[in-house]
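Visitor: My questions concern the predicted model and sequence given below.
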Amino acid sequence: MPALSILDLATIYPDEAPKDAFARSVQLAQKAENLGYKRIWYAEHHNMNSIASSAPAVLISHIGAHTEKIRLGAGGVMLPNHSPLTIAEQFGTLAELYPERIDLGLGRAPGTDMNTLRALRREPTSAERFPQDVLELAGYLNDNTRIPGVNATPGRGTGVPLYILGSSLFGAQLAAALGLPYAFASHFAPTHLEQAIATYRREFKPSEQLAEPYVIAAVNVLASDTTEDAEDQLRTTTRQRIKLLAAGGQDLSNEQLDAIADSPRGQQILDMMAFRAVGTGAEAKDYLLRFANMVEADELILSSLAANTEQSLRSYEIIAEQLINN
């Protein structure tokens, strides 16, 4: 059985404020730590009303102060939005505050739309420098700066482990070339999962950080005490996503949202959740084992499909009972 971890987007549920999401993130991290999950990652998104993890380093520091041993990290920082030196300083600070607990996953997407990209002062071509920026960042963290006379303080010599995130062959090839772990975003971009992981394993070159390939695959989860309840929860979550992504947040009836779900646009949104473990603990376990075997994953990072705090915490508890503490 591969290691199990959690991806937390600090979801802001309807009628909530970001502070509610942060309180839930603390609660989730503490519970995950007690249940034996390996790590929790927080993803950088911008201008999304339902996601509060826009500043991963700040959120990680807050969670670190309320936990003791679980690994924490970004899954990920969208590096072209920032200078490598700034990220080295941020995660170097975290590494000094929480030794041996900090990860740094890196992506090259903007994590937002084109208008917000401009508000971030990011050039559309900045993603082209991603490989060079990763190397520059690694140099700062490993006391081997690529810019003479420029060092990250904090950061220098901390050796914060880097992970390449991706949903295409580009990330797989880069992670393989640099000898870094590879995390595939199959929880929302399932199309190229098997091809990308096969490419990564085939082309992998050992590095100081990693001797052999290491694959993390993301998968959606929703476990409950009965199959029927899990399906009901999934239906609620699906309607919420259709409302947010296809209906512009309009207050529509369930019948109207279901009709949109049946449209081509709705099907695109549903296809994003193609890899999902939904059902009882036994059913979720069976799916996760088959999924992990399919891609030969060393680790699964779980993204909750639950529609509220209680359901999400219960879902992770059920999965831990089946796959961590059993």
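Guide: Perfect, thanks for sending it.
Visitor: hey, let's count contacts and neighbours off CA atoms from now on
Guide: Fine.
Visitor: And the strands in the stretch 201-326 of the chain?
Guide: Per DSSP state E, counting those that start in this stretch, the stretch 201-326 of the chain carries strands over the ranges 215-223, 276-279, 299-304.
Visitor: helices or strands next to the last one in the packing?
Guide: The reference is to strand 299-304. Judged by 3 or more C-alpha pairs under 8 Å, 6 or more residues apart in numbering; DSSP states H and E, strand 299-304 is in contact with strand 3-8, strand 215-223.
Visitor: which outside residues touch stretch 178-191?
Guide: Here stretch 178-191 makes contact (C-alpha atoms under 8 Å, 6 or more residues apart in numbering) with 162-167, 171-172, 175-176, 193, 197, 200, 204-220, 272-276, 303.
Visitor: Comparison target, given below:
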Amino acid sequence: MAKSLQEIQFSVLDLSPITEGSTAANAFKNTIDLARHAEKWGYNRYWVAEHHNMPGIASSATSVLIGYIAGGTNSIRVGSGGIMLPNHSPLVIAEQFGTLESVYPGRIDLGLGRAPGSDQITAHALRRSTRRDGSDFPEQLKELRNYLEPHELTQLPVRAIPGEGLNIPIWLLGSSGFSAKLAGELGLPFSFASHFSSDYTLPALDIYRKHFTPSESLEKPYVMVGVNVIVAETAEKAKYLATSFSQAFLSLIRGMPTQLKPPVSNMDELWSIHEQAIVDQQLKASIVGTPEQVKEKLQKFLAETDADEMIVNTQVFNHEDRLESYRLLKELVQ
């Protein structure tokens, strides 16, 4: 029997969008305000994502931002959706998240991805090497997990302090089958980026579930799916608000990322037919509409994925419209 929306958890994915004419400082004020509202409305967790060299995304120093959000809230889980591990030393991530878990015990999630979260030039600037392309992600992950084990079990010559012995939930994030298979084999929870890789959602979830092996972390598979959602009182307003997100992806496919732009009444004035086809394909899993329309589409998506949790990305220009979308969403799934 298919699950109902009331049976699963809902969480927030925030890229701390920098709107046109604004600053990162304003983005962070909006982020903490949204996090406090999300906590009040009963969202399960609040994740921020690592991106670099993006004029419209302020969450590049992800660990620092997680500390800011956790310090400004009381109970909601806070974490990374995700940390792009190939950009970092596993020891540094163990220490950073060991610090976060020590300050905010029982509230920190460590979501890990193997993509650069940027272009190749930026990846080189971050890593200072062209040798790390994500192919050694399993080895990096193993090293990181070893640092978080109690020292008496590993006897590592280098210790993560703080970090070792702390129970920090590790998630694998993915947009293909690679991390799905690895998460299953290791018995870790898995979050799939359905919000921008919808065609691979069901195959990846099938791979994860088929390869799942129970572990100390998890007895049975646990799936979270990302979904773009914009809810408004009318379908026309929701569609209008969604044009900011469409413009953001249009700027990406043109190779010229921008700050998040105001909504427009007619996207046909901005893109070619070919560009529209690419953006529509990328964002085809987005759910935009009235509460009734969104509820129906979310229930259908849940029936297809059998997810245990949905993490929602809402990229709209006006902060009040963004708050209202998340408020309406939580009302319709309760």
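Guide: Everything's here; your move. A quick note: this is a predicted structure, and the numbers were derived from the prediction, not measured.
Visitor: Could you get me the TM-score between them?
Guide: Overlay of the two chains. TM-score (TM-score structural alignment, normalised by the length of structure 1): 0.94; 323 aligned residues with a C-alpha RMSD of 2.1 Å.
Visitor: Tell me which residue lies nearest the centroid of structure 2.
Guide: The centroid of structure 2 falls nearest to Gly81 when counting by C-alpha atoms, centre = their mean (3.5 Å).
Visitor: Leaving out chain neighbours, which residue sits closest to that one?
Guide: Nearest residue to Gly81 of structure 2 in three dimensions, chain neighbours excluded: Ala49, at 4.6 Å (C-alpha to C-alpha, 6 or more residues apart in numbering).
Visitor: Could you identify the residue of structure 1 that aligns with that neighbour?
Guide: Matched by TM-score structural alignment, Ala49 of structure 2 corresponds to Ala43 in structure 1.
Visitor: Check Gly79 of structure 2 too.
Guide: Alignment note: Gly79 of structure 2 maps to Gly73 in structure 1; criterion TM-score structural alignment.
Visitor: still on that earlier bit, buried ones only from the contacts of stretch 178-191 of structure 1, please, as a PyMOL command.
Guide: Selection of buried members from the contacts of stretch 178-191 of structure 1 for PyMOL, criterion 16 or more other C-alpha atoms under 10 Å:
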select buried, resi 162+163+164+165+166+167+171+172+175+176+193+197+200+204+205+213+214+215+216+217+218+219+220+272+273+274+275+276+303
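Visitor: re earlier: the match of Ala49 of structure 2: how many residues sit nearby?
Guide: Residues lying near Ala43 of structure 1 (other C-alpha atoms under 10 Å) number 26.
Visitor: Quick one: residues contacting it.
Guide: Ala43 of structure 1 is in contact with 7-9, 53-54, 56, 74-77, counting by C-alpha under 8 Å, 6+ apart.
Visitor: Does Asp199 of structure 2 belong to a helix, a strand or coil?
Guide: helix (DSSP: H, G, I helix; E, B strand; the rest coil).
Visitor: Neighbours of it, how many?
Guide: Residues near Asp199 of structure 2, counting by other C-alpha under 10 Å, number 15.
Visitor: Kindly provide the distance from Glu20 of structure 2 to Pro116 of structure 2.
Guide: As judged by C-alpha to C-alpha, to the nearest Å, Glu20 of structure 2 and Pro116 of structure 2 stand 25 Å apart.
Visitor: and the gap between whichever residue in structure 1 pairs up with Pro157 of structure 2 and Tyr140 of structure 1?
Guide: By TM-score structural alignment, Pro157 of structure 2 lines up with Gly149 in structure 1. Between Gly149 of structure 1 and Tyr140 of structure 1 the computed distance is 11 Å (C-alpha to C-alpha).
Visitor: Then Thr227 of structure 1?
Guide: Distance, Thr227 of structure 1 to Tyr140 of structure 1, by C-alpha to C-alpha: 49 Å.
Visitor: Also Gly266 of structure 1?
Guide: With C-alpha to C-alpha as the criterion, Gly266 of structure 1 and Tyr140 of structure 1 are 44 Å apart.
Visitor: Look at these two and report which has more neighbours.
Guide: Neighbour count, other C-alpha under 10 Å: between Gly266 of structure 1 and Tyr140, Tyr140 has more, with 29 against 22.
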